[in-house]
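Q: Predicted model and sequence follow; I will ask about them next.
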Amino acid sequence: MGRNTRKRRTPLATKVVAGAAALAVGGGGLVWANFYASAHEEGPAHHRTRSAAAQVATIDCPDVGQQLSGVPDRARGEVDGELATMDSQITEAYQRLATTRRAQAGDPRFVQNTILGPLKDRRQAIIDRIQLEINRAGGRADDGLDRLAGCQGRPAEQPENGDGQNGDGQNGDGQDQDGGQNQDDNGNGAAGPVADDFIDIDDIEPNSRDSENGLAANGDGGSTGTFTTDCGVNENNLFNSDNLIAAPGVDNGAHHVHDYVGNQDNDAFSSDDDLANADTSCRNQGDRSTYYWPVLRLQDGTEEFDANELGGGAEGNVGRILKPAEAQLKFVGNQRGDVVAMPKFLRIITGDAKSFTNGNANANSSWSCTGFEDRQVTDKYPLCPEGSQVVRTSNFQSCWDGRNIDSANHRDHMAFVQEDGGCPNGFRAIPQLQVRLVYDVPAPTVENGEVRNPYAVDSFPEQLHKPITDHNDFINVMDEDLMNEVVDCINSGEDCA
């Protein structure tokens, strides 16, 4: 399978996971050396999940980027670069955690003294630089960012309090109070997923998520039309581990691989001019927008093209990449009234790639099965019956602040509609992008607490491939005539393609 070749490796990005990449063995990709097993236990096949002992499953760090606001435009590039370096530090610390299980078992202070303590110091240095860059650019940095420097170790259960902070089950040294003997592990080690990440579609309550976080279609009332754009299913094999929105100019800024449809010049180094002049996979050549999402993989032992690369196997993202059988990109209206045109180069991220540690405040994408799409779930992967396909759905924020095409945390310039279907004060309704991805996925077998041949989204290494981390990204690069057509179709109640 091919990949985007417009890549520029940086020494920093290469060094971050060099040690971990050396662990790649058998079957393609990183097997992660059976982190949770005892030091003398043989590791299982990499496509099998089983119960085993764990003390600390992952690194839980406050998300500094989501706390930023009021960053002057001329400081944005430097700040985004610092945040990307911080992500690399977390990745490095996680891999240190995952490869030192024997040392941790012999020293209850090992995690705190050799991983979390030094990580806090490095994060504090970056926070200091971010504050300096904001102030130099004429802004006023938040002195409270210092409180975000410290990280903690945590087990792999889903956070329940919605803020990403697990206040119980941890003591000061980052170890489970109960010894942490409650975790699963597959051959990817902490990369996951585990048996508890899956649920039978019949066990999901119907209509339980219709009104959450914009998952209901906005076009039931005021502007009822739709516009569907056909951009294929990544037939051109455009993959990379960049994120042009969250980490512009940073190679491997996502630490996981994305599928791309639409714009064909899409990596961390693409300028707005590059996007505007690029080829597009969309049938309507006026749509050069970029639509991208983390790839879905089947952990069946396949050695992919990125088995030993950053963002791929070197960071725990292993197995066969599954392209969607169908990728539906549809824009709908607003319940309360007409929509206005999106500005060109508007950037929107929906969902949160770090929801496992951040909490579910920004989690948005949902999972289901064809024939059962009245049953939606965010924090589990569905087990679909024979003849049914896996469905991923992401409905984007559809209220725009009327001024900015992006914001410091890549969220503040956008909002979801309120309970009454209208936008918050000061925001305007724009066409809502709804992305529906359908996959032919062999159903995993879950039995006696084990899952064989699981599927999972690519993720930051420390996010353990949890389904709640699914997310979707969009940059509007429609020409003016096409955007006006989208708006006219929606506001007039027509269904256009």
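A: That came through, no problem.

Q: going forward, measure contacts between C-alpha atoms and count neighbours the same way
A: Will do.

Q: all strands of the stretch 1-150 of the chain, in order?
A: Secondary structure of the stretch 1-150 of the chain, counting by DSSP state E, counting those that start in this stretch: strands at 49-52, 58-60.

Q: Name the nearest residue to Ala57, sequence neighbours excluded.
A: Closest residue to Ala57 apart from its sequence neighbours, by Cα to Cα, 6 or more residues apart in numbering: Pro155 at 4.7 Å.

Q: repeat for Asp279
A: Gln264 (5.5 Å).

Q: Please apply the same query to Gln55.
A: Closest residue in space to Gln55, ignoring its immediate chain neighbours: Gly180 at 4.5 Å, by Cα to Cα, 6+ apart.

Q: thought the one you found was touching Ala53?
A: Yes. Between Gly180 and Ala53 there is a contact at 6.8 Å, judged by Cα atoms under 8 Å.

Q: what about the residue nearest the centre of the chain, helix or strand, and which?
A: The chain has Ala353 as the residue nearest its centroid, 2.7 Å off, counting by Cα atoms, centre = their mean. Ala353 belongs to no helix or strand when assigned by DSSP states H and E.

Q: Below is an additional structure, to be compared with the one above:
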Amino acid sequence: MGRNTRKRRTPLATKIVAGAAALAVGGGGLVWANFYASAHEDHGGHNRTRSAGAQVATIDCPDVGQKIRDVPDRARGEVDGELASMDSQITDAYQRLATTRRAQAGDARFVENSILGPLKERRKALIDRIQLEINRAGGKADDNLDELAGCQGRPADQQQNGDGQNGGGGQDGGQNGDGQGNDGQNGDGQNQDDNGNGVAGPVADDFIDINDVQPNSRNSRNGLAADGDGGSTGTFSTDCGVNENNLFNSDNLIAAPGVDNGAHHTHDYVGNQDNDAFSSDEDLANADTSCQNQGDKSTYYWPVLRLQDGTQEFDANDQGGGAEGNIGKILKPAQAELKFVGSQQGDVVAMPKFLRVITGDAKSFTNGDANANTSWSCSGFEDRQVTDKYPLCPEGSQVLRTTNFQSCWDGQNIDSANHRDHMAFVQEDGSCPEGFQAVPQLQVRLAYDIPTPTVENGQVRNPYAVDSFPEQLHKPITDHNDFINVMDENLMNEVVDCINRGEDCQ
């Protein structure tokens, strides 16, 4: 399978602790040390009994980027770069966590002293630089950002931040397996308690039979559809394919511009064909597009889904791919529906060119579910939607990922310091918050043909999962979606007119 090669990526330089549990699996990815080991572990012939609940499964760090406001324009690039470096620090610390299980078993303070303590110092140095860059550019940095430097280790059986849904979903499953373990490996280098998928997630508790989801029970505070019986009732659909051109990379042009591997996971791209961390607005405007309407050069992208079946993909040994726990066969959507709809309360106005919108939260397993948005369901069961579980669909039914973007714009900015404040969701009555105006709402519906995973005795075989930051453990609640408007002016006006006239156009 191909990849975007317009700009060559930095050679892989993954830090591996010598002798640690980081061995290649059949799919070419990395076997992470077992995060769900039993309470009884055999280390070098000595049977140690310890609390499984005390074992650290992942690293939970405050999201500094979400707390930053009012960054002067000329400091945005530097601040985004520092935030991306902070993500890399977490990835490195998470990898050390995953490859030092023997040391952790022998020293109750190992994680704090050798991983979290040094991580806090490195994060504080970057926070200091962020504050300095903001102040130098004429802004006023928050003096309390230093309070966000410290991170915590999260046990495997700990509830995620936020509300959770559907009977405690969002937990990472507690302990699994057969009660045996040698630092999470057996003699052939395979994890014994990793559900057979070679990485830390997903686990059996991340899946739910769609028949067990109550109709109309989704409790999401975000992603309300803007369209309704009143207001502007038209629609505009754009057909941009399903990434037939195999355009993949692990960059994030919105959140980490100019940073190679800024996402730490691989994205699918449709629409604009010049999407990497180094693409300028001019590059986007001059690029080819996969959309049938050539006036739509917008970029639409989302994390790939993978079937963890041992397939060795093109990125099996790359950063963003197998080297960061994203392994297995990349699954293209069978169908990608991109539709713009109107407002319940009145007309919509045109989006500005190069408007950037992120919806959902790639870090919601550790951040909490305040910004979680994507819904998971099955075809034929669309009235049953979940945010924190992957659905197990019956034979003949497709897995569905649905996202309704923010549709209220502040009328001034095409982006903001945290990439969120310039956009807002509609309120419960369908109106925009004060100071915001309605723009066409993007709705993305992705349908996949996926063999249903088998869940037995607390283990899942051949699971599918969304690519994620390593420490997010492939949780379904971390799904997200990104959009940059690169429609030409005539097409955007056509979209607005169609929606406001109440017509269905494409």
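A: Now that the structure is in, tell me what you want to look at. As the structure is a computational prediction, the values presented were derived from the model and not from experiment.

Q: that older thread, show me what the residue nearest to the centre of structure 1 lines up with in structure 2.
A: In structure 2, the residue paired with Ala353 of structure 1 according to TM-score structural alignment is Ala362.

Q: how near is its match to Val466 of structure 2?
A: Per Cα to Cα, to the nearest Å, Ala362 of structure 2 is found 10 Å from Val466 of structure 2.

Q: Find residues that contact each of these two.
A: Residues touching both Ala362 of structure 2 and Val466 (Cα atoms under 8 Å, 6 or more residues apart in numbering): Asp479.

Q: Tell me how far the closest residue to Glu92 of structure 1 other than its chain neighbours lies from Tyr94 of structure 1.
A: In this structure, Glu92 of structure 1 finds its nearest non-sequential neighbour in Val16, 5.9 Å apart by Cα to Cα, 6+ apart. Counting by Cα to Cα, the gap from Val16 of structure 1 to Tyr94 of structure 1 is 11 Å.

Q: the more surrounded of the two?
A: A direct count of neighbours by other Cα atoms under 10 Å for Val16 of structure 1 and Tyr94 places Tyr94 higher, at 22 against 19.

Q: Now which residue in structure 1 aligns to Gln319 of structure 2?
A: Aligned counterpart of Gln319 of structure 2 in structure 1: Leu310 (TM-score structural alignment).

Q: Regarding its match, what is its secondary structure?
A: coil (DSSP: H, G, I helix; E, B strand; the rest coil).

Q: can you pull the contacts of it?
A: By Cα under 8 Å, 6+ apart, the residues touching Leu310 of structure 1 are 14, 17, 241, 252, 255-256.

Q: now those residues as CSV including distance to Gly28 of structure 1?
A: Output for the contacts of Leu310 of structure 1, formatted as CSV (distance: Cα to Cα, whole Å):
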residue, distance to Gly28 of structure 1
Thr14, 19
Val17, 16
Ser241, 18
Asn252, 20
His255, 18
His256, 16
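
Q: Now list the buried members of the residues you listed.
A: Among these, those classed as buried by 16 or more other Cα atoms under 10 Å are 17, 241, 252, 255-256.

Q: got those as CSV, with distance to Asp200 of structure 1 and secondary structure columns?
A: Formatted as CSV, the buried ones among the contacts of Leu310 of structure 1 follow (distance: Cα to Cα, whole Å; DSSP: H, G, I helix; E, B strand; the rest coil):
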residue, distance to Asp200 of structure 1, secondary structure
Val17, 36, coil
Ser241, 31, coil
Asn252, 34, coil
His255, 30, coil
His256, 27, coil
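
Q: Now compare the residues you listed and name the two farthest from each other.
A: Taking Cα to Cα as the measure, those span a maximum distance of 14.0 Å, between Val17 and Ser241.

Q: I'd assumed Thr58 was in contact with the residue nearest to Ala57 of structure 1.
A: Yes. Using Cα under 8 Å, Pro155 of structure 1 is in contact with Thr58, at 6.5 Å.

Q: before we move on, back to that, please identify the nearest residue in space to the match of Ala353 of structure 1, excluding sequence neighbours.
A: Spatially, and ignoring its direct neighbours in sequence, Ala362 of structure 2 is nearest to Thr478 (4.5 Å; Cα to Cα, 6+ apart).

Q: so who does that neighbour touch?
A: Residues in contact with Thr478 of structure 2 (Cα under 8 Å, 6+ apart) are 360-365, 372, 468, 472.

Q: Stretch 137-156 of structure 1: end-to-end distance?
A: Stretch 137-156 of structure 1 stretches 40 Å from its first residue to its last (Cα to Cα).

Q: Give me the contact list for it.
A: With Cα under 8 Å, 6+ apart as the test, stretch 137-156 of structure 1 has contacts from 54-64, 67, 70-72, 74-75, 111, 116-117, 119-121, 123-124, 127-128, 131-132, 134-135, 166, 170, 174-176, 180, 183, 464.

Q: Now, these that are in helices?
A: Taking DSSP state H, the ones among the contacts of stretch 137-156 of structure 1 that sit in helices are 74-75, 117, 119-121, 123-124, 127-128, 131-132, 134-135.

Q: Just the closest of those to Gly301 of structure 1, please.
A: The shortest approach to Gly301 of structure 1 among those belongs to Leu119, at 33.0 Å (Cα to Cα).

Q: neighbours around Ala341 of structure 1, how many?
A: 17.

Q: distance of the residue in structure 2 that it lines up against from His419 of structure 2?
A: Per TM-score structural alignment, the equivalent position to Ala341 of structure 1 in structure 2 is Ala350. According to Cα to Cα, Ala350 of structure 2 stands 19 Å off from His419 of structure 2.

Q: and if you look at Asn462 of structure 2?
A: Using Cα to Cα, Asn462 of structure 2 is found at 35 Å from His419 of structure 2.
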